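J.: take a look and give me a structure for this.
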Amino acid sequence: MISVLSLQEPSHKQKIAAYFSRAAQSYQHHNGLQRWCAAKLLDWLPVTTGVTADIGCGPAVNTDALLARTNDYIGLDIAAGMLSEAQRNYPSNLWLRADLEQLPFGAASIDTIYANLAVQWADDLAATLNHWLQAVRPSGCIVASTVLAGSLLPLADYFKQYTGAARHNRFYTAATLQHILSSLDGVTVQFEVEQVTVPYQSVRGMLYDLKGIGANYQPQPQQALTKKSLSQVETAMETHRTSDGALPLMWTIGFIKLTKG
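T.: So this is what the prediction gives:
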């Protein structure tokens, strides 16, 4: 069952929802980074997680792993297309369409919040985490991963050089995120930063993957990528091709665990 909540979504959130809905059917063919991050987040979870909310659940990519820890699973996403795919795969589970900054849960009603590569879409991360903590019961936890500044290199630098725009969403620095986490009250914070390099055979392969997971969404309209600009980016990227023939795409990922006192 999919429940659509009556929320006033800002226009840019509607655009994000539409963008990810279009990526729903291709998502699982392009989500290698998400799977890598999920493996670490799942290790941070307790053996049993009680009432568990999967924020930014997408097409249910982590549902099996979370259902192994709980019988009370709730999948939540802003993109209707993602939830349609999730329900097709898991028709008996509860799926909610809602904004991660407006969770539809009462105070102290959730034991565990799991959010893999979702919080970078929050307009106000500090307010969002405090909102989530209100929904979590004492001794409950939040585990989340997020893309940080320093990601999508060296590709983003070349796009900025040759097109005037990095062509991706803006990300928090690790220092800014650490400051936000240190300002939270009543929680034990675990925070780690890791870098991962995903190898590709071509720039077009990188772009195909980024589009396939919706990661190239930009809040402001951009001019179409010209053949000339793409060729310039491809030529520049060739200077980074490794001895085994791969082009690197580097990500900086922040991993967060908040345990409520």
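
J.: every contact and neighbour count from this point should use C-alpha atoms.
T.: Will do.

J.: now residue 190: how far from residue 143?
T.: To residue 143, residue 190 is 9 Å away according to C-alpha to C-alpha, to the nearest Å.

J.: of the two, who's got more company?
T.: Each of residue 190 and residue 143 has its neighbours counted (other C-alpha atoms under 10 Å); residue 143 has more, 22 against 14.

J.: that one belongs to a strand?
T.: Yes: using DSSP: H, G, I helix; E, B strand; the rest coil, the assignment for residue 143 is a strand.

J.: pretty sure it is touching residue 45, no?
T.: Yes: using C-alpha atoms under 8 Å, residue 143 is in contact with residue 45, at 7.4 Å.

J.: which stretches in the stretch 1-150 of the chain count as strands?
T.: Counting by DSSP state E, counting those that start in this stretch, the stretch 1-150 of the chain has strands at residues 2-4, 52-55, 73-77, 94-97, 110-116, 136-147.

J.: please produce TSV containing these, extended by distance to residue 255.
T.: Listed next are the strands of the stretch 1-150 of the chain as TSV, based on distance: least, C-alpha to C-alpha, whole Å:
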stretch	distance to residue 255
strand 2-4	29
strand 52-55	15
strand 73-77	20
strand 94-97	25
strand 110-116	9
strand 136-147	4
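
J.: which of the ones you listed sits closest to residue 24?
T.: The closest of these to residue 24 is strand 73-77. By C-alpha to C-alpha, the value is 11.4 Å.

J.: could you say what helices and strands the closest one packs with?
T.: If contacts are counted by 3 or more C-alpha pairs under 8 Å, 6 or more residues apart in numbering; DSSP states H and E, strand 73-77 sits against strand 52-55, strand 94-97.

J.: also this sequence, please, to line up against the first:
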Amino acid sequence: MNNMNNAGSVAKQYEKTDNLDIRIAIHSKYSTNKQGFGNWIYEQYELGNGCRILELGCGSGDMWKEKIGLIGKDSSLILSDFSEGMVEEVRRKYQNYSNVSFERINIEEIPYEDASFDIVIANMMLYHVPDLRKALLEVARVLKTEGKFYSATYGENGIHTYIQSVLQENNLKGDVNIFTLQNGGALLGRYFNRVVRRNYIDSLEITDTNDLIRYIYSMGSILDIKEKNRDRLYEVFENKKDENGIIKIPKEYGLFISSGTSDR
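T.: Purely as a prediction, here's the structure:
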């Protein structure tokens, strides 16, 4: 899939929160680690006093639920997304917080001066970016010398690979752009002097196959799954259930913490 087509398909699937809500719901309902990935990510943040924070690709902003009030009044948070629909969603949720603002931002063209932020966040979105080099250069540019860049992603041994392998075994197309736990460290290392990876341990145990099918079709514009294949897809995954009626799917998620811009 070329960059232009990928950008269009990503924009389409994130016009509204529906697809994202489906993906959040399956993890909430079936994850074996009940802490929750968003809660774990938040625990990794070092939010000191007086921080200026920029989140890129904030989506529906659910990770900040019950946490956004913990940001100090002397700190500020900009919630941004490429999708205007997502920006409107987080504005609706958090507009009453005086230290939170909202913007539509393309990570490849961040409209701020050099060294503007103490913290930049880009979770579960770098694998969507058409020009990753340009995006990471921009992040490094707007990050302060002692700042930190947090970027969560998935691994190559988790749910995405599982779904792709099943699709390929049954002659159903599947393709996902890659910024993973396996290659992300090397990619980030081109722009930052220090890159630390932290792993989140989890898996899925799905009992309702329809929930999994909805999850797969929520990524349809990326995976290129045709609607006519829905019944066949249901049958394929229904046959993956064990003797207890559970589809067990590995999850591999984690977070990179990058700091110190390197020579480029």
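
J.: tm score of chain vs chain?
T.: Once superposed, the chains reach a TM-score of 0.79 (TM-score structural alignment, normalised by the length of structure 1), with 244 aligned residues with a C-alpha RMSD of 2.9 Å.

J.: picking up where we left off before, identify the contacts common to residue 190 and residue 143 of structure 1.
T.: In terms of C-alpha atoms under 8 Å, 6 or more residues apart in numbering, residue 190 of structure 1 and residue 143 are both contacted by the residues 255, 256, 257, 258.

J.: so stretch 77-87 of structure 1 corresponds to what in structure 2?
T.: Counting by TM-score structural alignment, stretch 77-87 of structure 1 lines up with residues 81-91 of structure 2.

J.: mind listing what's buried in the matching stretch?
T.: Burial within stretch 81-91 of structure 2, assessed by neighbour count using 16 or more other C-alpha atoms under 10 Å, is assigned to 81, 82, 83, 84, 85, 86, 87, 88, 89, 90, 91.

J.: and what of stretch 91-111 of structure 2?
T.: Neighbour count says stretch 91-111 of structure 2 has 91, 94, 99-108, 110 buried, by 16+ other C-alpha under 10 Å.

J.: surely residue 47 of structure 2 is in contact with residue 70?
T.: No: assessed by C-alpha under 8 Å, residue 47 of structure 2 is found out of contact with residue 70, at 9.4 Å.

J.: comparing the two, which residue is more hemmed in?
T.: Using other C-alpha under 10 Å as the criterion, residue 47 of structure 2 and residue 70 rank with residue 47 on top: 17 against 9.

J.: ok, that one - contacts?
T.: Counting by C-alpha under 8 Å, 6+ apart, residue 47 of structure 2 touches residue 71.

J.: ranges for the strands of the stretch 151-264 of structure 2?
T.: Per DSSP E, counting those that start in this stretch, the stretch 151-264 of structure 2 carries strands over the ranges 192-206, 247-261.

J.: show residues contacting the first one.
T.: Outside strand 192-206 of structure 2, the residues that touch it by C-alpha under 8 Å, 6+ apart are 27, 30-33, 37, 40, 140, 181, 185, 188-189, 212, 246-262.

J.: now the buried members of the residues you listed.
T.: Using 16+ other C-alpha under 10 Å as the burial test, those include 27, 30-31, 37, 140, 181, 185, 188-189, 212, 246-261 as buried.

J.: next one: the most centrally placed residue in structure 1 from residue 36 of structure 1, what distance?
T.: For structure 1, residue 117 is the residue whose C-alpha lies nearest the centre (C-alpha atoms, centre = their mean; 2.1 Å). Distance, residue 117 of structure 1 to residue 36 of structure 1, using C-alpha to C-alpha: 11 Å.

J.: aligned partner of residue 224 of structure 1 in structure 2?
T.: Per TM-score structural alignment, residue 224 of structure 1 is aligned with residue 227.

J.: what segments of structure 1 are helices?
T.: Counting by DSSP state H, one finds helices in structure 1 at the ranges 11-22, 32-43, 63-67, 80-89, 125-135, 155-163, 174-182, 203-213, 227-237.

J.: deepest in the core, which of these is it.
T.: Across the helices of structure 1, averaging neighbours per residue (mean count of other C-alpha atoms under 10 Å) puts helix 80-89 on top, at a mean of 21.

J.: what about that one, how far off from structure 2?
T.: Helix 80-89 of structure 1 differs from its equivalent in structure 2 by a mean of 1.6 Å after superposition (mean C-alpha distance after the TM-score superposition for structure 1).

J.: what is that helix packed up against?
T.: Using 3+ C-alpha pairs under 8 Å, 6+ apart, helix 80-89 of structure 1 is in contact with strand 2-4, helix 11-22, strand 94-97.

J.: tell me which of these lies nearest to residue 52 of structure 1.
T.: When these are compared (using C-alpha to C-alpha), the closest one is strand 94-97, at 11.2 Å.

J.: residues contacting residue 37 of structure 2?
T.: residue 200.

J.: cutoff 10 Å now
T.: 27, 28, 31, 43, 63, 152, 200, 201, 202, 253, 254 (C-alpha atoms under 10 Å, 6 or more residues apart in numbering).
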